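Asker: Dropping the sequence and predicted coords here.
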Amino acid sequence: MNLSRRDVIAGAAGLVAASPQALAQAPAGAHAFGFDRPGGGQLSLADYRGRPILVVNTATRCGYAGQMATLEQLWQRYQSRGMMLVAVPSNDFGGQEPLEGAAIAEAARQSHGATYAFVEKTVVKGPQAHPFYRWAAAERPADTPRWNFHKYLIGRDGALIGGFPAATDPLSPQLVQAIGRELQVG
């Protein structure tokens, strides 16, 4: 396709002339993505626009699975202040998520008291990764999941604030402070 200089300038002018309302309604960053829920439906990150979102890839048979209880403590501490917590079960690291669907959330609830949102088991690394994880990898190539329980903090505006590796405890000062900063914005 050959575009003339006039076509390019006209297209750019159209972008500049877009109304602020249209730009505000356009999906931005993480808010452009959603995850399948066990049993059907979607968990759309856009539904949490204006709130910080912590997205964590989980696995019930991982040595870090105890973090599900610590994530619950974090959830209990910050959900009333607006934080959203999304568990994204994955079998990508060591085949440590043998369960499927709602059985994953139920196992996490029984073993660790987890009451936050769980989505369907999802691929989080490589070319077959869920679009959210491909976007996050492009945004922060040095902060990609290298094991289960990698944590991504999404800002109120949908921007990727940071990535926290598996060994980072959910109640670590650096993660708690980052969440606190996002909760104070606005």
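Answerer: Happy to help now that I have it. Residues are numbered from 1 along each chain as shown.
Asker: contacts and neighbour counts: CA atoms only from here.
Answerer: Fine.
Asker: Spell out the residue ranges of the helices in this protein.
Answerer: 5-17, 20-25, 67-78, 102-112, 131-139, 173-184 (DSSP state H).
Asker: These: which one's closest to residue 49?
Answerer: helix 20-25 (10.7 Å; C-alpha to C-alpha).
Asker: Just to check, residue 109 is in contact with residue 116?
Answerer: No. Counting by C-alpha atoms under 8 Å, residue 109 sits too far from residue 116 to count as a contact (9.1 Å).
Asker: residue contacts, the residue nearest in space to the middle of the chain?
Answerer: By C-alpha atoms, centre = their mean, the chain has its centre lying nearest to residue 55, at 3.3 Å. Shown in contact with residue 55 (C-alpha atoms under 8 Å, 6 or more residues apart in numbering): 85, 86, 87, 88, 151, 152, 153, 154.
Asker: next, the one to line up against it:
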Amino acid sequence: MKLLCTLFSATTLIAAAADLTEIPFKTIKDEDSSLADYQGKVVLVVNTASKCGLTKQYEGLESLYQKYKSKDFVVIAFPCNDFNGQEPGTAKEIQKFCKTKFDVSFPLMAKIHVKGESQHPLYTALTGPEGAFPGDVKWNFGKFLIGKNGEPIARFEPKQTPESPEVVAAIENALE
């Protein structure tokens, strides 16, 4: 019975992972995109905000991106205003802030909701009751690591910095 439950859980996770790549979203420049655009890459999905105590994590995210991008790694930022209105800016304001304050070069997506009734389908697939990692995103800079095959690998809480050993180890393992 335990083996059957394990097989069912694994099958459910793989089915959810396959669906992740098909979920559409918009870039910050209002272009259509999805995780399928990053097929074959390890992806770190992060909900971000420019007026948060954790905003300095942009620096660590950019550092990770620069260190591993040649090995098929990408950071994808989803600005989010769900937590105390800490991302009130327009797309242009967010782009300007990220470039001038942190010289961000990784992809920025359009602002989305990561929780609540208007939760984006990508975050429902990641955190919903049937998601890969059930449970609401707790704050800005929550991180999800997606493997080269589109399978969710790990979830990191907001206070786990991009350069924390567990985040770096998970990225390096996924890149092998």
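Answerer: Thanks, I have the structure now. From a predicted model like this one, the values you see are computed outputs, not experimental measurements.
Asker: Could you export the contacts of residue 55 of structure 1 as JSON lines, including distance to residue 61 of structure 1 and neighbour count?
Answerer: Shown next, in JSON lines, are these (distance: C-alpha to C-alpha, whole Å; neighbours: other C-alpha atoms under 10 Å):
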{"residue": "85", "distance to residue 61 of structure 1": "20", "neighbour count": "22"}
{"residue": "86", "distance to residue 61 of structure 1": "18", "neighbour count": "21"}
{"residue": "87", "distance to residue 61 of structure 1": "14", "neighbour count": "23"}
{"residue": "88", "distance to residue 61 of structure 1": "14", "neighbour count": "23"}
{"residue": "151", "distance to residue 61 of structure 1": "17", "neighbour count": "26"}
{"residue": "152", "distance to residue 61 of structure 1": "21", "neighbour count": "24"}
{"residue": "153", "distance to residue 61 of structure 1": "24", "neighbour count": "23"}
{"residue": "154", "distance to residue 61 of structure 1": "26", "neighbour count": "27"}
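Asker: Can you tell me which of those residues carry over to structure 2?
Answerer: Shared with structure 2 under both residues aligned by TM-score structural alignment, their matches' C-alpha atoms under 8 Å, the contacts from the contacts of residue 55 of structure 1 are 85, 86, 87, 88, 151, 152, 153, 154.
Asker: Aligned to the fifth one, what sits in structure 2?
Answerer: Taking TM-score structural alignment for the superposition, residue 151 of structure 1 sits opposite residue 143 in structure 2.
Asker: Assess the claim that its match and residue 47 are in contact.
Answerer: Yes. Residue 143 of structure 2 is within contact range of residue 47, at 7.1 Å (criterion: C-alpha under 8 Å).
Asker: Closest to residue 176 of structure 1 out of the kept ones among the contacts of residue 55 of structure 1?
Answerer: residue 153 (10.5 Å).
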